[in-house]
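Peer 1: Fold the following, please.
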Amino acid sequence: MNGPASNFDDLQPAACDLSAPLVAAWRVGVFWRRSQSPAPMQPDFSIEDSIGGLVAGIDEAGRGPLAGPVVAAAVMLDRQCTPAGLRDSKMLTEKRREDLAAALWKTARIGVGVASVEEIDALNIAQATLLAMTRAAASLPVAPAACIVDGNLKPKLACPAYTVVKGDARSLSIAAASIIAKTTRDRMMRELARVYPQYAWERNKGYGVTAHLEAIARFGVTPYHRRSFAPIHNMLCADSSLDLA
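Peer 2: Predicted coordinates for the structure are as follows:
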């Protein structure tokens, strides 16, 4: 009986197509990597329960756009009829956001606060956001025992406030607030788009997309544009005739 091959060079593989095994191995690798990735976080009431009492979640919408106000919402959910599917508003389609917002307005206690473009330019966007949050909490129909706030900025409130990084992915109350803030601001931008249709705010919501920047360069800077933001400030420095205010 012949012994085992003493040299791997003596082993001549039969001709074969390696594409199928390679594809299979790639798929196994992708599956393994996905299986090792943490599952998406699902918001719940764990943070609210750890605090106790009536807890409101607070979040904002509109810190980044070049036009329009910043809007904050404070929401206290009714646990007996909390809408299913609450999560970070950025993870939802526009229709789903609107449907959930309609359900929340029927079942939850909600307060909304707005900081205007003038306040954004006078204070800076961070301070204006905190102002909108303070107004949102103050407009709640019932005073909360505490508020949990998305992010790491803490507004001045009449009750204890706790910041929660990625709170809209962790807390149902903050997720609900993110939906109310986003849908409220989107409606405001659609209304402003009727006055200034050339900027397409109903689509871009005031963000600095290319079409919006081109419209500003062509039609000018409206009273609803944030002059303290670099793109607008730089345009006005280069050409003051763009200022329509």
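
Peer 1: from here on, contacts and neighbour counts on C-alpha atoms
Peer 2: Will do.

Peer 1: Tell me the helices and strands packed up against the helix ranked longest in the chain.
Peer 2: Counting by DSSP state H, the longest helix found in the chain is helix 172-195. Applying 3 or more Cα pairs under 8 Å, 6 or more residues apart in numbering; DSSP states H and E, one finds that helix 172-195 contacts strand 55-61, strand 70-76, helix 94-107, strand 146-150, helix 167-170, helix 201-204.

Peer 1: Second input sequence below; structure requested for side-by-side comparison:
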Amino acid sequence: MLSGYVIGVDEVGRGPLIGDVVAAAVILAEDCQLPLMDSKKLSESKRSVLNEQIKAQAIAYAVAVATPEEIDRLNILNATLLAMRRAVDEVVRQVGDVAEVLVDGNRCPQLPHRCQAIVKGDAKIPAISAASILAKVHRDAQMLELDTLYPHYGFAQHKGYPTEQHLAAIQKHGLIAGYRKSFKPIKALCQDALSG
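Peer 2: Alright, predicted model coming up:
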């Protein structure tokens, strides 16, 4: 039997063209009764309510990011693993004793703890579901903030993903700070600007 806490970890925002990639790490009590599931299967209002409930009930939690600059420097996979490591480190700092880290997906960040990657873990492990909700709410809030500053880009709708609407807005209005310059559509625009 493992002694110590089990941390659930998930990330959001690998696919968008702009903004941070966000990871969350959560430790839940064993008797947690929250109706948790993969954040993508929940409505925005449901996620928002659960976000507050998770923060109120979790034994420990942390949300961490890797910036667009780090994504461009390290690549999206390594930046994602870095954000996960930051979130786990912060939770470990809060509780001290950790038995295992369970990560959604097929890759574990480098950690000094036992770590297991679980494909579709956000649908199977409550602590990973909780992490996916915290990460999604955090990143969506960043996109809503960006939408307030730059309403003509439509960030509230597409959340930074490369939709037709988003690509058309970039073509029309140009790039703002925070775009991931290593991502194909943005890279192409940057090269066009240089050669133009």
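
Peer 1: on that earlier part again, tell me the residues of the second structure aligned with the longest helix of the first structure.
Peer 2: Aligned by TM-score structural alignment, helix 172-195 of the first structure falls on residues 126-149 of the second structure.

Peer 1: can you pull the buried residues of that stretch?
Peer 2: 126-140, 142-144, 146-147 (16 or more other Cα atoms under 10 Å).

Peer 1: And stretch 136-155 of the first structure, by the same measure?
Peer 2: Buried residues in stretch 136-155 of the first structure, counted by 16+ other Cα under 10 Å: 136-140, 143-144, 146-151, 154-155.

Peer 1: Over to stretch 112-122 of the first structure?
Peer 2: 112-120.

Peer 1: Give the aligned equivalent of Asp192 of the second structure in the first structure.
Peer 2: By TM-score structural alignment, Asp192 of the second structure lines up with Ala238.

Peer 1: Now for Ser43 of the second structure: which residues touch it?
Peer 2: The contact partners of Ser43 of the second structure, by Cα atoms under 8 Å, 6 or more residues apart in numbering, come to none.

Peer 1: Can you tell me what Glu98 of the first structure aligns to in the second structure?
Peer 2: In the second structure, Glu98 of the first structure lands on Ser48 (TM-score structural alignment).

Peer 1: Pick out the residue nearest the middle of the first structure.
Peer 2: Residue closest to the average C-alpha location in the first structure (Cα atoms, centre = their mean): Lys90, at 4.5 Å.

Peer 1: sorry, back to before: for the match of Asp192 of the second structure, give its distance to Tyr199 of the first structure.
Peer 2: For Ala238 of the first structure, the distance to Tyr199 of the first structure (Cα to Cα, to the nearest Å) stands at 20 Å.

Peer 1: repeat for Ser241 of the first structure
Peer 2: Noted for Ser241 of the first structure: a distance of 18 Å to Tyr199 of the first structure, by Cα to Cα.

Peer 1: neighbour-wise, which of these two wins?
Peer 2: Taking other Cα atoms under 10 Å, Ser241 of the first structure and Tyr199 do not tie; Tyr199 has more neighbours (25 against 11).

Peer 1: is it true that the more buried one touches Thr210?
Peer 2: No: here Tyr199 of the first structure lies out of contact with Thr210, judged by Cα atoms under 8 Å, at a distance of 10.9 Å.

Peer 1: For the counterpart of Val71 of the first structure in the second structure, give me its contacts.
Peer 2: Val71 of the first structure maps onto Val22 in the second structure, with residues paired by TM-score structural alignment. Contacts for Val22 of the second structure were tallied using Cα under 8 Å, 6+ apart; they are 11-13, 63-66, 80, 83, 135-136, 138-139.
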